[in-house]
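J.: Sharing a model prediction with you, sequence too.
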Amino acid sequence: MLQLVYLSAAIKIMPDEELHSLLAQSRSNNERSGITGILLYHDGNFIQVLEGEEVQVMNLYYRIEQDSRHRGIIKLFSSHISQRDFPDWSMGYKSLSAREYNEALGYLDLANTSSLSAKETNNEREAFTLLKIFAETNIPGYR
């Protein structure tokens, strides 16, 4: 199983309706492909974690790279994992305020490694670290 994390920037600020439409389509496609993960969006910036079988995740990532709705796609992390960090999320999504980021990332409990299921290697926490850095650098007022 593969976990991949990337950043990108929307070519324009996306209204909520457009984001919801994108998410509905993504959830349907991801469920069929066995892909889980999370998508965070703030002021035109995205960070997304994708998890699933390597071929499925890489095929999706290549399609994302070709998507004209965003630019500046940077793969931050890619690693084989033994367990999913988002097993029940066909694609979690939220466009959040600073307060909501604190609550959401607190819910994920990025600072508390004991709250996560046991991991075989340290690099399997990388996705959580990257989500936290995204919030710290993009959201005024985040912790």
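T.: Noted; the coordinates are in hand.

J.: For the rest of this, base every contact and every neighbour count on C-alpha atoms.
T.: Fine.

J.: Starting from residue 71, give me the distance back to the spatially most central residue of the chain.
T.: Central residue of the chain (Cα atoms, centre = their mean): residue 48, 2.4 Å from the mean position. Taking Cα to Cα, to the nearest Å as the measure, residue 48 falls 14 Å from residue 71.

J.: what's in contact with the top helix by length along the chain?
T.: The helix spanning the most residues in the chain, taking DSSP state H as the definition, is helix 16-33. Contact with helix 16-33 is made by 36, 56, 90, 91, 93, as judged by Cα atoms under 8 Å, 6 or more residues apart in numbering.

J.: Among those, which lie within helices?
T.: Those of the contacts of helix 16-33 lying in helices (DSSP H): residue 56.

J.: Buried ones only from the contacts of helix 16-33, please, as a PyMOL command.
T.: Command for PyMOL that selects the buried part of the contacts of helix 16-33, burial taken from 16 or more other Cα atoms under 10 Å:
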select buried, resi 36+56+90+91+93
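
J.: Second structure for comparison follows:
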Amino acid sequence: MSVLRQHLFSDRFGRVVAVARNANDERGVTGLLLYREGCFYQVLEGNEFSVKKTFSEIEQDTRHHSVRVLFKGETESREFAEWQMGFLNLDGIDMETLRGFSDFLTRDAEPQEFLENLSRGKRLALMFRTLD
């Protein structure tokens, strides 16, 4: 999870995602990137070395700050195996219409509150795994 230093216009998302997809493809990393109100929430999957290298680059990116790991661990299989980096911009979406909706997304939650609710964060990421 990270917070943008300044507003990122929607036409810039395509470039960010394209660069991430290329890098992830080369490393064998898959995942999901969600954007909402100036914050990115990201899931990275792959071997430990590749994920750590990718995360290190994210930490060093000066376009955002407050980079945090919400949860980490091993899984039997990837949740986002088909996506080098799936992306969804949640701004402007009527969240109540989405399958798996949680009212957590409608409250004015600060990033710290999000970090304190890891199980909710995990559900947030997993509910988007089937969206294209």
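T.: Received the coordinates, thanks. The shown structure was predicted, so the numbers you read here are calculated from the model rather than taken from an experiment.

J.: What's the TM-score once they're superposed?
T.: Remark: TM-score between the superposed chains equals 0.73 [TM-score structural alignment, normalised by the length of the second structure]; 109 aligned residues with a Cα RMSD of 2.4 Å.

J.: Would you mark the buried spots in the lengthiest strand in the first structure?
T.: Assignment by DSSP state E gives strand 70-80 as the longest strand of the first structure. Within strand 70-80 of the first structure, the residues scored as buried using 16+ other Cα under 10 Å are 70, 71, 73, 78, 79.

J.: what's the counterpart of the second one in the second structure?
T.: This means residue 71 of the first structure. Residue pairing (TM-score structural alignment): residue 71 of the first structure is matched to residue 65 of the second structure.

J.: got the contact list for its match?
T.: Residue 65 of the second structure neighbours (Cα under 8 Å, 6+ apart): 2, 3, 4, 5, 59.

J.: Among those, which pair sits farthest apart?
T.: 5 and 59 (13.0 Å; Cα to Cα).

J.: ok, these two, which is more surrounded?
T.: residue 59 (16 against 13; other Cα atoms under 10 Å).

J.: which residues of the first structure fall in strands?
T.: Under DSSP E, the first structure gives strands at 2-10, 36-42, 45-52, 70-80, 92-95.

J.: could these go into CSV alongside distance to residue 129 of the first structure?
T.: Formatted as CSV, the strands of the first structure follow (distance: least, Cα to Cα, whole Å):
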stretch, distance to residue 129 of the first structure
strand 2-10, 11
strand 36-42, 14
strand 45-52, 12
strand 70-80, 11
strand 92-95, 17
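
J.: Of the ones you listed, which is nearest residue 135 of the first structure?
T.: Once the strands of the first structure are compared by Cα to Cα, strand 36-42 is nearest, at 8.8 Å.

J.: Trace the closest one over to the second structure and give me the residue numbers.
T.: Going by TM-score structural alignment: strand 36-42 of the first structure matches residues 30-36.

J.: mean shift between that stretch and the first structure?
T.: Compared with the first structure after fitting, stretch 30-36 of the second structure has a mean deviation of 0.5 Å; criterion: mean Cα distance after the TM-score superposition for the first structure.
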